[in-house]
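Q: Sequence first, predicted coordinates after that:
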Amino acid sequence: MTEPVEDEVFRNEDWYAEEITARSYTRCSFSEIDLTESITRGAVFTDCSFGNVRFNASKHTDSAFTGCTFKRCNLFDAEFEGCKLVGTTFTECELRPMRVLGGDWSFAGLLGADLRGTSFQGVRMREADLTGANCVDAVFVDVDLSGGQLRGSKFARSDLRGSDLTAFDPFNVELAGAIIGAEQAAMIAMALGLEVR
């Protein structure tokens, strides 16, 4: 890990295809930065803010963005593998078609996010805020969504196999056409007050 960077402001910089490996940033502000096709490996961003940053086609492996805020950022075709985004919030961001494999996104704030066609696999998303999120045609396979805030969210035609759906209220979440397993179906039926025999 290189010498940590703290309380710095980065603005209007071109970091196109930059490789950020084992660097640490704390309470830093990134504004109007081009990180298109950038790569992070083992990088740590703590309590940082990203505004109008382009992450298009970027790839992030074993990196951490904890307690960070993303506002009006573009993550088109971005990939996160084994990353930690605990407590990080996304506001007015372009997140399609983002792909997430593994990692911890617990307490992440995705209020009203457009997640249509995105993919989350094997991700821990405990108590994530997906209130009003549009997850139509998305993949949430083997995802821990326990304790999540899901009121008004749409999961129509999404793949939810293997995921923890205990926080799903069928009366407040749109699930038409969603793909689930037999055990999940029994749980949803019980939530509807049905008796499964």
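A: Ah, there it is. Numbers count the residues shown, from 1 in each chain.
Q: rest of the way, CA atoms for contacts and neighbours
A: OK.
Q: Would you mind measuring from Met190 to Gly109?
A: 28 Å (Cα to Cα, to the nearest Å).
Q: The two: which is more packed in?
A: In this view Met190 and Gly109 are compared by other Cα atoms under 10 Å, and Gly109 has more residues nearby, 23 against 12.
Q: That one against Thr88, yeah?
A: Yes - with contact defined as Cα atoms under 8 Å, Gly109 reaches Thr88; the gap is 6.1 Å.
Q: Give me the common contacts of these two.
A: Shared contacts of Gly109 and Thr88 (Cα atoms under 8 Å, 6 or more residues apart in numbering): none.
Q: okay, now the one to match up with it:
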Amino acid sequence: MKKNWAIATVILAMGLATPVIAENLADVDRLRRSYLCPGCDLTGANLRGLNLSNNRADLSGSDLRGADLSQANLRGANLQDADLRNAYLGGTNLEYALLDGANLAQADLRATLLEGATLRNTYLANANLFMISLSGNDLENANLSGADMRNIYLGESNLVGANLVGADLNRAYLVGAELENADLRGANLSGVMFRNANLRGADLRGANLRGASLTSADLSGSDLRDADLEKADLNEANLQDANFSGSNLAEVNLIDANLTRANLSEANLQFAELANANLENADLTGSNLIEANFTNANLRYANLNRAESDRAQIENADLCHAILPSGKKVNC
């Protein structure tokens, strides 16, 4: 009797499993025939090499978790709010696709074509974006936390309010990018090209910016506490009201930079180049200024109390009303 029940249980289980598989296959067939499959179940589907480029495919809200879309052509497709977690998109053509609100967590996007694609509010946490191009793309408020973005091309892209916490952007290209109010805490930004980028109000606490190029970038009001900027290039950068407290600025290039009201307390500025920089009302209390170059710098009303200034160069610097390392105020 027990044996019969066991056989019946297996048959019942097989019967119940069949409709799920059939439903998945039906959705795959529907997509291939009509190119319209919003809300479809395509989990784990093999769509490798599928060509939907000329039909404005609709996959909005579809479940594509773990699907293989490698080498597929989805140019112009609607993938808004689709679930693409762990999907393989290597070599996929997603040019001008709509990916707003889609979930691409841990997705493999290496060699994916994304020119003109929109990714507003897209979830890309821990995704692999190694060396792809997103030049000029809209990624406003996208979540890219922990993503592999090494050598990525993001020139002129929109990353306003984006979450890049802990992302690896080593040697990425972000010239002219919009990163206002972006969250870059703990991100690896070593060697990144940020020339002319907008980082106003960005959170860069604890970020690695060693050797980064930030020439003429706007970091006004940004938070760089405890960040590592050793040997970074901030020539002519706007750093007004920025917070560099406790940061490493050793050997950094701050020539002609605007550091008005910047907080540089306890920062390491050893061997830094600050010629012609504007440090009016800047807070340099307790900072390391050993062998820093302040030639022709504006230090009016700056606070240098307790700063280590051995061998610092201050030729022609304006120290009017500044508080010196000794605590003495300069009267003018």
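A: That came through, no problem. Because the structure is predicted, anything quoted here is derived from the model rather than measured.
Q: Would you give the TM-score for this superposition?
A: The TM-score (TM-score structural alignment, normalised by the length of the first structure) is 0.89; 197 aligned residues with a Cα RMSD of 2.1 Å.
Q: what residue of the second structure takes the place of Gly102 of the first structure?
A: Using TM-score structural alignment as the criterion, Gly102 of the first structure maps onto Gly176 of the second structure.
Q: Confirm that match sits in a strand?
A: No - assignment of Gly176 of the second structure by DSSP: H, G, I helix; E, B strand; the rest coil gives coil, placing it outside any strand.
Q: Who's the closest spatial neighbour of it, skipping the chain neighbours?
A: Nearest non-adjacent residue to Gly176 of the second structure, counting by Cα to Cα, 6 or more residues apart in numbering: Ala197, 4.2 Å away.
Q: Count the residues that sit near that neighbour.
A: Ala197 of the second structure - counted by other Cα under 10 Å - has 24 other residues nearby.
Q: if I look at it, how far off is Asp218 of the second structure?
A: Distance, Ala197 of the second structure to Asp218 of the second structure, by Cα to Cα: 6 Å.
Q: ok, back up a step: so the match of Gly102 of the first structure makes contact with Ser213?
A: No - with contact defined as Cα under 8 Å, Gly176 of the second structure does not count as touching Ser213 (11.9 Å).
Q: which of the two has more neighbours?
A: Ser213 (27 against 20).
Q: mind checking what the more buried one lines up with in the first structure?
A: Per TM-score structural alignment, Ser213 of the second structure is aligned with Val139.
Q: Enumerate every residue touching that match.
A: Gly117, Thr118, Ser119, Phe120, Gln121, Ser158, Asp159, Leu160.
Q: closest to Leu175 of the first structure among these?
A: Ser158 (7.9 Å; Cα to Cα).
Q: Show me what the closest one lines up with in the second structure.
A: Checking TM-score structural alignment: Ser158 of the first structure goes with Ala232.
Q: Between Gly176 and Ser213 of the second structure, which contacts overlap?
A: With Cα under 8 Å, 6+ apart, Gly176 of the second structure and Ser213 have common neighbours Phe194, Arg195.
Q: What is the aligned counterpart of Leu99 of the second structure in the first structure?
A: Residue correspondence to the first structure (TM-score structural alignment): Leu99 of the second structure is matched to Tyr25.
Q: can you tell me the mean distance of the helix or strand hosting its match from the second structure after alignment?
A: Element membership for Tyr25 of the first structure, per DSSP states H and E: strand 24-26. Superposed on the second structure, strand 24-26 of the first structure shows a mean distance to its aligned partners of 2.0 Å (mean Cα distance after the TM-score superposition for the first structure).
Q: name the helices or strands packed onto whatever helix or strand comes next after that strand?
A: Per DSSP H and E, the first helix or strand lying C-terminal to strand 24-26 of the first structure is strand 29-31. Strand 29-31 of the first structure sits against strand 9-11, strand 49-51, with contacts defined as 3 or more Cα pairs under 8 Å, 6 or more residues apart in numbering; DSSP states H and E.
Q: Tell me the counterpart residues of the first one in the second structure, please.
A: By that I understand strand 9-11 of the first structure. Under TM-score structural alignment, strand 9-11 of the first structure corresponds to residues 83-85 of the second structure.
Q: ranges for the strands of the second structure?
A: In order along the chain, the second structure carries no strands (DSSP state E).
Q: In contact with the residue nearest the centre of the first structure, which residues?
A: For the first structure, Trp105 is the residue whose C-alpha lies nearest the centre (Cα atoms, centre = their mean; 6.1 Å). Counting by Cα under 8 Å, 6+ apart, Trp105 of the first structure touches Lys84, Leu85, Val86, Gly87, Thr88, Val123, Arg124, Met125, Arg126, Ala128.
Q: Over in the first structure, tell me which residue corresponds to Gly161 of the second structure.
A: Looks like Gly161 of the second structure aligns to Gly87 there (TM-score structural alignment).
Q: What is the neighbour count of that match?
A: Using other Cα under 10 Å: Gly87 of the first structure sits among 20 other residues.
Q: residues contacting it?
A: Thr66, Gly67, Cys68, Trp105, Ser106, Phe107, Ala108, Gly109.
Q: now the second structure: which of the residues you listed match?
A: Compared against the second structure with both residues aligned by TM-score structural alignment, their matches' Cα atoms under 8 Å, the contacts of Gly87 of the first structure retain Thr66, Gly67, Cys68, Trp105, Ser106, Phe107, Ala108, Gly109.
Q: Which of those fall within helices?
A: Using DSSP state H, no member of those falls within helices.
Q: Turn those into JSON lines, including distance to Ile180 of the first structure.
A: Converted to JSON lines, those look like this (distance: Cα to Cα, whole Å):
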{"residue": "Thr66", "distance to Ile180 of the first structure": "31"}
{"residue": "Gly67", "distance to Ile180 of the first structure": "32"}
{"residue": "Cys68", "distance to Ile180 of the first structure": "32"}
{"residue": "Trp105", "distance to Ile180 of the first structure": "22"}
{"residue": "Ser106", "distance to Ile180 of the first structure": "22"}
{"residue": "Phe107", "distance to Ile180 of the first structure": "24"}
{"residue": "Ala108", "distance to Ile180 of the first structure": "23"}
{"residue": "Gly109", "distance to Ile180 of the first structure": "24"}
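Q: biggest separation within those residues, which pair?
A: Cys68 and Ser106 (12.8 Å).
Q: Report the set of residues contacting both of these two.
A: Joint contacts of Cys68 of the first structure and Ser106 (Cα under 8 Å, 6+ apart) are Leu85, Gly87.
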